[in-house]
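Enquirer: Next come a sequence and a model predicted from it.
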Amino acid sequence: GPQAFSEMESSFLKNLAKQQQPDIFIDVHSGTLGFYTPYSYSTNVPKTLATSQSLDIINKLNPKYCNCPAGGAGEVSGYLAYGTAQDYLFENQHVPYSIVLEVFDGNTYKEQQHHHHQQRKNHNNKSSSNNSNKDEQEDPMYCLKSSNPIDAQMLEATCENWSSA
């Protein structure tokens, strides 16, 4: 929206957090894989007991459910993000456990599912493989496919994996 909390969803979340004063906030995203604690806008990780405990839990869950980047969002994601719900709730609403789960990366899923097929490919086909990636990115459905399970098998595998976490 044009300003902070100008959209109905963000305004609702802000008001709900004020009313309920939760101890935990879990923000579920897709587009990559990751377990993140605050901060998204900085490479610094807050030195609080809750953040330390969150990192301990994340480090226990990560090898089983994700095997992906884990830690402070700005520290491990590869970019800084400003104005996130995670950081707002952690800093302004004092929600001690504020976690982002990045639960689906279509490109990673595709790689995992086709790993045994790729092993059989001739190493001389790298140039055609690179052209294939370029063609995929020019596909109008690329964004949808890279961030969302688009068939029943992908959706089931993603839900099964994360629901047991």
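Expert: Okay, I see it. The structure presented is a predicted model; accordingly, all values stated were derived computationally and were not measured.
Enquirer: When you work out contacts or count neighbours from here on, use the C-alpha atoms and nothing else.
Expert: OK.
Enquirer: Show residues contacting the helix or strand containing Asn131.
Expert: Taking DSSP states H and E as the criterion, Asn131 maps to helix 126-138. With CA atoms under 8 Å, 6 or more residues apart in numbering as the test, helix 126-138 has contacts from Tyr142.
Enquirer: Next secondary structure element downstream of the longest helix seen in the chain?
Expert: In the chain, with assignment by DSSP state H, the single longest helix is helix 49-65. The helix or strand immediately downstream of helix 49-65 is strand 70-72, counting by DSSP H and E.
Enquirer: okay, now the one to match up with it:
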Amino acid sequence: MPYDHRNTTPPGLYSVKMRSLLEDLNRLHCHNRCMIGSGGGSVGYLAHGTATDYMYDVVRVPMAFTFEIYGDGEASSRDCFKMFNPTDLATYNRVLSDWSAAFFTIFKVAPKHIDDVSSQVTVSSPKKWESMDDYLEGYLMERSSRYGKKMEVLDLGMQEIRTYFRLFLLSFVLLMFMFCSRISKSKSLRPSMPSISL
């Protein structure tokens, strides 16, 4: 949660709700292994290079997070890859499973937390936040293609990929034709050097 570039968290109800959501995620999915707080203070270093502070303060995203998904406290500080990435299959699968579930929980629960705060704070143009789960309801089942035909999303994606591949192939053939014609043209224009015997 903000702030990544300072050792503080923002004041207000959104901050309280963010912390509450993170505590629930930590308990449900991370088995109380994760630190919770400002990215700049919790992990022991300022997290420059993230956009969390900008998203929260400037863009006004009500809940902005920076996650350090994995950390090996026993890894050498000279081995950056091992410090931040699981190196055995069992740990990799555990981290992937825990964090996938955590993100699905965020997408489902965060809008309710935001609505709770919005109902307590006077907002000039209140709007109801919709969870991604509700927004995507049925999205993966079927969509209309540009030709009006209903089809599975995977089929639609494959159709688009085939179209782009055909365009790429056509572009490639045209470029090769232009390149080859240029080479043959330059060979015919090059003056031939008479052979000189020594």
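Expert: Yep, it's here. If you're wondering where the values come from, they're calculated on a predicted model, not measured in any experiment.
Enquirer: Need the TM-score between these chains.
Expert: Once superposed, chain against chain, the TM-score is 0.52 (TM-score structural alignment, normalised by the length of structure 1); 100 aligned residues with a CA RMSD of 2.3 Å.
Enquirer: related to what we said a few turns ago, how far off centre is the longest helix of structure 1?
Expert: 15 Å (CA atoms, centre = their mean, to the nearest Å).
Enquirer: what's the answer for stretch 151-165 of structure 1, then?
Expert: 15 Å.
Enquirer: Pull out the buried residues from that stretch.
Expert: For stretch 151-165 of structure 1, burial by neighbour count (16 or more other CA atoms under 10 Å) applies to 154, 158.
Enquirer: What are the contacting residues of that stretch?
Expert: Taking CA under 8 Å, 6+ apart as the rule, stretch 151-165 of structure 1 contacts 61, 65, 103-104, 109, 149.
Enquirer: Helices of structure 1, residue ranges please.
Expert: Under DSSP H, structure 1 gives helices at 8-20, 49-65, 73-76, 85-91, 106-113, 115-120, 126-138, 142-147, 152-163.
Enquirer: Of the ones you listed, flag the one that's most buried.
Expert: helix 73-76 (a mean of 22; mean count of other CA atoms under 10 Å).
Enquirer: residues in structure 2 aligned with it?
Expert: Per the alignment by TM-score structural alignment, helix 73-76 of structure 1 matches residues 39-42 in structure 2.
Enquirer: quick one: contacts of the matching stretch?
Expert: Contacts of stretch 39-42 of structure 2 (CA under 8 Å, 6+ apart): 1-8, 35-36, 45-47, 66.
Enquirer: Could you tell me which of those residues count as buried?
Expert: 1-8, 36, 46-47, 66.
Enquirer: Most widely separated two among these?
Expert: Greatest spatial distance among these (CA to CA): His5 and Ile36, at 15.4 Å.
Enquirer: which residues of structure 1 does stretch 151-164 of structure 2 align to?
Expert: Against structure 1, stretch 151-164 of structure 2 falls on no residues (TM-score structural alignment).
Enquirer: do the same with stretch 60-68 of structure 2
Expert: The aligned range for stretch 60-68 of structure 2 is 94-102, by TM-score structural alignment.
Enquirer: From the centroid of structure 1, which residue is nearest?
Expert: Glu102 (1.7 Å; CA atoms, centre = their mean).
Enquirer: just how off-centre is the longest helix along structure 2 within its chain?
Expert: In structure 2, with assignment by DSSP H, the single longest helix is helix 153-189. Its chain's average C-alpha position is 31 Å from that of helix 153-189 of structure 2, according to CA atoms, centre = their mean.
Enquirer: And stretch 33-46 of structure 1, by the same measure?
Expert: Per CA atoms, centre = their mean, the centroid offset for stretch 33-46 of structure 1 relative to its chain is 11 Å.
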